[in-house]
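Undergrad: Based on what follows, work out the 3D shape:
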Amino acid sequence: MTRLVLLGPPGAGKGTQAARLAQTLDVPAISTGDIFRRNVTEGTDLGVAAKKYIDAGDYVPDSVTNAMVADRLAEADAGPGFLLDGYPRTGDQVLELDRMLQEQGVDLDHVVEITVDTDEVVKRLTKRAAEQGRSDDTEEVFRHRFEVYAEQTAPLAQTYADRGLLVQVDGMGEVDVVTARLLAAIGREG
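TA: Just a heads-up that it's a prediction; the model follows:
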């Protein structure tokens, strides 16, 4: 099976592509964003704690995120393979993921970074937010999310490149085209 990490800035299409890849590869797409949203919607203690960070465009603390991911990777459907979307996001999370996988006796197969044009994505996200009446999603908020990504997550690409796991894929273009690029980058066909 396949064990992947999908990296990329906000608005790069990670969620869309994760769902498509997971279906094609027959592995679960594990999204920390989905886990956080479910907890916020359900009003759990974790959801209440996470909401303040999410609303500010910041990341939920590693201790909370790591525990949620460890629990999810321990579920039976993730045993043969998985696709992580939105995790790891920090160097400490990389080390924690390494520990989790070592405990399971498995390794990552690939880390795929979806690259995009920041200005184009910010324009698209701002337009979509306005069309959907989401006044809290402003250009300033989107740019802040990109800054947080650049500071905390983008350096992970170098870590995984040093390990020989990183492949970069252009995320600009039609959804089907990007999916085909991703599958080609990991040596799979749709």
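Undergrad: can we go C-alpha only for contacts and neighbour counts from here?
TA: Noted.
Undergrad: where exactly do the helices run in the protein?
TA: Taking DSSP state H as the test, the helices found in the chain are 14-25, 32-42, 45-55, 62-73, 91-104, 118-131, 139-148, 154-162, 175-185.
Undergrad: middle-most residue in the chain, spatially?
TA: residue 86 (2.2 Å; C-alpha atoms, centre = their mean).
Undergrad: Residue 135 versus that one, what's the distance?
TA: Taking C-alpha to C-alpha, to the nearest Å as the measure, residue 86 falls 24 Å from residue 135.
Undergrad: Next: residue 165.
TA: Noted for residue 165: a distance of 39 Å to residue 135, by C-alpha to C-alpha.
Undergrad: Mind checking which of the two has more residues around it?
TA: Neighbours were counted for residue 165 and for residue 135 using other C-alpha atoms under 10 Å; residue 165 has more, 18 against 10.
Undergrad: Pull the contacting residues for the closest residue to that one other than its chain neighbours.
TA: Leaving aside its chain neighbours, residue 165 sits nearest to residue 110 (5.0 Å; criterion: C-alpha to C-alpha, 6 or more residues apart in numbering). Residues counted as contacts of residue 110 (C-alpha atoms under 8 Å, 6 or more residues apart in numbering) are 3-5, 165-167, 186.
Undergrad: Show the buried residues in the residues you listed.
TA: Among those, the ones that count as buried by 16 or more other C-alpha atoms under 10 Å are 3-5, 165-167, 186.
Undergrad: Farthest pair within those?
TA: Maximum pairwise distance in those, criterion C-alpha to C-alpha, is 13.8 Å, between 3 and 167.
Undergrad: quick one on the thing from earlier: pick the one among the buried ones among the contacts of residue 110 closest to residue 139.
TA: Distances from residue 139 to the buried ones among the contacts of residue 110, taken by C-alpha to C-alpha, are shortest for residue 5, at 27.5 Å.
Undergrad: Was I right to think the closest one contacts residue 97?
TA: No - using C-alpha atoms under 8 Å, residue 5 is not in contact with residue 97; the gap is 10.4 Å.
Undergrad: tell me, what's touching these two both at once?
TA: In terms of C-alpha under 8 Å, 6+ apart, residue 5 and residue 97 are both contacted by the residues residue 88.
Undergrad: this one next, for a side-by-side:
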Amino acid sequence: MGAGETGTSGSTGPDQGYEWALADFAAALADLRISHGAPTYKQISQAARAAGRTALSSSAISEAINGVRLPSMEFTLELVRQIAGHDPQVREAWRERWTRVRRLQRRGTKSRVISPEESSPNEGGSQQSVNQPAVDPHSAALREAAEIVAQARGEAEGLLLEAQVKADEILRAAEEAAKKRAARDNEISPAVARLMTRESMRIILLGPPGAGKGTQGMYLKRILGVPKVQVGDLMRENISQGTGPGLQAKEIMERGDLIPDGVYMDMLRTRLSRTDVSDGFLLDGLPRTLGQSQRLDALLDERGHKIDIALHLDISRDEAVRRISGRRICKVDSSHAFHVLYAPPQGYDACRVCGGALMARPDDSRQVVKNRWEVWEVHTDPVVASYGARGRLVTVSGYGSVDEVTDRAIGALAAFFG
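TA: The predicted structure is shown next:
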């Protein structure tokens, strides 16, 4: 082979392969843009700026689409995203395309470090340049290392962009779910509309441990427009404010004794004298015994009122154990609550909100739950039967999602009141 042929072979080697691949890459970008409505460079740039991830200037877009140079992987994937949307298969295809072109680019760079034109076999069989000293192996190794670092950086940028895109998709899904939930909450169904025409709604929430009374109370108070009166919260409020009943309750608890029904009723009497409950309330945590039920009726009778209905959420003991024993509370902030089955934390023992350690409350152990269930059966189940005998009881299944149980409760209340 002559010297001219050798030179031609060198000029059509890997370097030209890269140039051809770059041109093909640019042409594919141009085709992608045309197939998606040919948005202007300015439109693409503005959309990327609004997304706030990777800057896509009009000049840089022009250079990429016209094959002036190979853009970074991060730039490429964001450009494709702004043109073609969020399809992960399209992004992955362009990631692979970019990697192939980048590989040819590196190969072309390497061929210029020790090229056939710059070296040939000498009489001893070693490669040495005809017109210049042999290439320093140390220098070549440094260049190779620099190329590996550049490749890793490009791949890392691509992975980062992919993570950002995925995070955006999750955020959009969460926003859509929140919008749907808000629309649902603001939508007044026929059942809710019928309930809203009532002069008052005084409702007791009944159910065994773990039935979801607290959760349903939060949703129902917003839908029905009446406050929720939770006896535990009422107790803490009275103790913190140092009211007469609160001081009594504190002293009794410090002795380890049970709080008499009269103390609860004194707290409740004060709470029900406030104007916010004049049109009704949701009462959670009381009555737990027939005696408390009778005292409650007498208390309301003082004001010329009565309980309109008792809403009973029904679940099995196995389900109660499963729900309560699976609860985990953050040690840093007890308001961060999770469930190992229904709302899993980040890890088995890590809070998804702040990263704090999680714990199971002593009251949430299986044995405690079983004991609480037995207390419920002995003392509170007769209260449920009592309201049923008086025709003031509605029972709904406590199984399913929060929304499903809420819908069942609203439907049952509307049907009861007619």
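Undergrad: before we move on, back to that, relative to residue 79 of structure 1, which of the helices of structure 1 is closest?
TA: The nearest among the helices of structure 1, by C-alpha to C-alpha, is helix 62-73 at 7.2 Å.
Undergrad: Structure 2: matching residues for that closest one?
TA: Aligned by TM-score structural alignment, helix 62-73 of structure 1 corresponds to residues 261-272 of structure 2.
Undergrad: Then stretch 172-187 of structure 1?
TA: Taking TM-score structural alignment, stretch 172-187 of structure 1 hits residues 399-414 over in structure 2.
Undergrad: hang on, the earlier thing: with distance to residue 139 of structure 1 as added columns, please give the contacts of residue 110 of structure 1 in TSV.
TA: Shown next, in TSV, are the contacts of residue 110 of structure 1 (distance: C-alpha to C-alpha, whole Å):
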residue	distance to residue 139 of structure 1
3	34
4	31
5	27
165	33
166	30
167	29
186	33
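Undergrad: Show me what the residue nearest to the centre of structure 1 lines up with in structure 2.
TA: So residue 86 of structure 1 corresponds to residue 285, using TM-score structural alignment.
Undergrad: swap in residue 33 of structure 1?
TA: Residue 33 of structure 1 maps onto residue 232 in structure 2, by TM-score structural alignment.
Undergrad: right, and its match touches residue 285 too?
TA: Yes - in this structure residue 232 of structure 2 lies within contact range of residue 285 using C-alpha under 8 Å: 7.1 Å.
Undergrad: what are the ranges of the strands in structure 2?
TA: Under the criterion DSSP state E, strands of structure 2 are mapped to 120-121, 127-128, 201-206, 228-230, 280-284, 309-314, 327-330, 337-339, 358-359, 393-397.
Undergrad: As CSV, the ones you listed with distance to residue 51 of structure 2 would be great.
TA: What follows is the strands of structure 2, written out as CSV (distance: least, C-alpha to C-alpha, whole Å):
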stretch, distance to residue 51 of structure 2
strand 120-121, 54
strand 127-128, 53
strand 201-206, 47
strand 228-230, 42
strand 280-284, 45
strand 309-314, 46
strand 327-330, 34
strand 337-339, 32
strand 358-359, 36
strand 393-397, 45
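Undergrad: among these, which is nearest residue 178 of structure 2?
TA: Taking C-alpha to C-alpha as the criterion, strand 337-339 is the member of these that comes nearest to residue 178 of structure 2, at 19.6 Å.
Undergrad: residues in structure 1 aligned with the closest one?
TA: Taking TM-score structural alignment, strand 337-339 of structure 2 hits no residues over in structure 1.
Undergrad: And for stretch 94-114 of structure 2?
TA: On structure 1, no counterpart of stretch 94-114 of structure 2 exists by TM-score structural alignment.
Undergrad: Name the residues of that stretch that come out as buried.
TA: Buried-residue list, stretch 94-114 of structure 2, by 16+ other C-alpha under 10 Å: 94-95, 97-99, 101-102, 104-110, 114.
Undergrad: Can you tell me which of those end up in helices?
TA: Per DSSP H, the buried residues of stretch 94-114 of structure 2 map to helices at 94-95, 97-99, 101-102, 104-110.
Undergrad: tell me the contacts of residue 67 of structure 1?
TA: Listed by C-alpha under 8 Å, 6+ apart, residue 67 of structure 1 has no contact partners.
Undergrad: do you know how far the residue nearest to residue 165 of structure 1 is from residue 6 of structure 1?
TA: Separation of residue 110 of structure 1 from residue 6 of structure 1 (C-alpha to C-alpha) stands at 9 Å.
Undergrad: What of residue 20 of structure 1?
TA: Distance of residue 20 of structure 1 to residue 6 of structure 1, computed by C-alpha to C-alpha: 12 Å.
Undergrad: ok, those two, which is more surrounded?
TA: Neighbour count, other C-alpha under 10 Å: between residue 20 of structure 1 and residue 6, residue 6 has more, with 24 against 17.
Undergrad: so how far is residue 261 of structure 2 from the alignment partner in structure 2 of that one?
TA: Under the alignment (TM-score structural alignment), residue 6 of structure 1 pairs with residue 205 of structure 2. Using C-alpha to C-alpha, we find residue 205 of structure 2 at a distance of 18 Å from residue 261 of structure 2.
Undergrad: Point out the other helices and strands that the helix ranked longest in structure 2 packs with.
TA: Counting residues, the longest helix in structure 2 under DSSP H turns out to be helix 137-186. Packed against helix 137-186 of structure 2 by the contact rule (3 or more C-alpha pairs under 8 Å, 6 or more residues apart in numbering; DSSP states H and E) you find helix 73-84, helix 88-113.
Undergrad: Neighbours of the counterpart of residue 124 of structure 1 in structure 2, how many?
TA: The equivalent of residue 124 of structure 1 in structure 2 is residue 323 (alignment by TM-score structural alignment). Using other C-alpha under 10 Å, residue 323 of structure 2 has 20 neighbouring residues.
Undergrad: For residue 323 of structure 2, give me its contacts.
TA: 210, 339.
Undergrad: before we move on, back to that, buried ones in the match of helix 62-73 of structure 1?
TA: Residues 263-265, 267-269, 272 are the ones in stretch 261-272 of structure 2 that count as buried (16+ other C-alpha under 10 Å).
Undergrad: what's the answer for stretch 126-144 of structure 1, then?
TA: Those would be 126, 129, 137-139, 141-143, for stretch 126-144 of structure 1 by 16+ other C-alpha under 10 Å.
Undergrad: No further questions, thank you.
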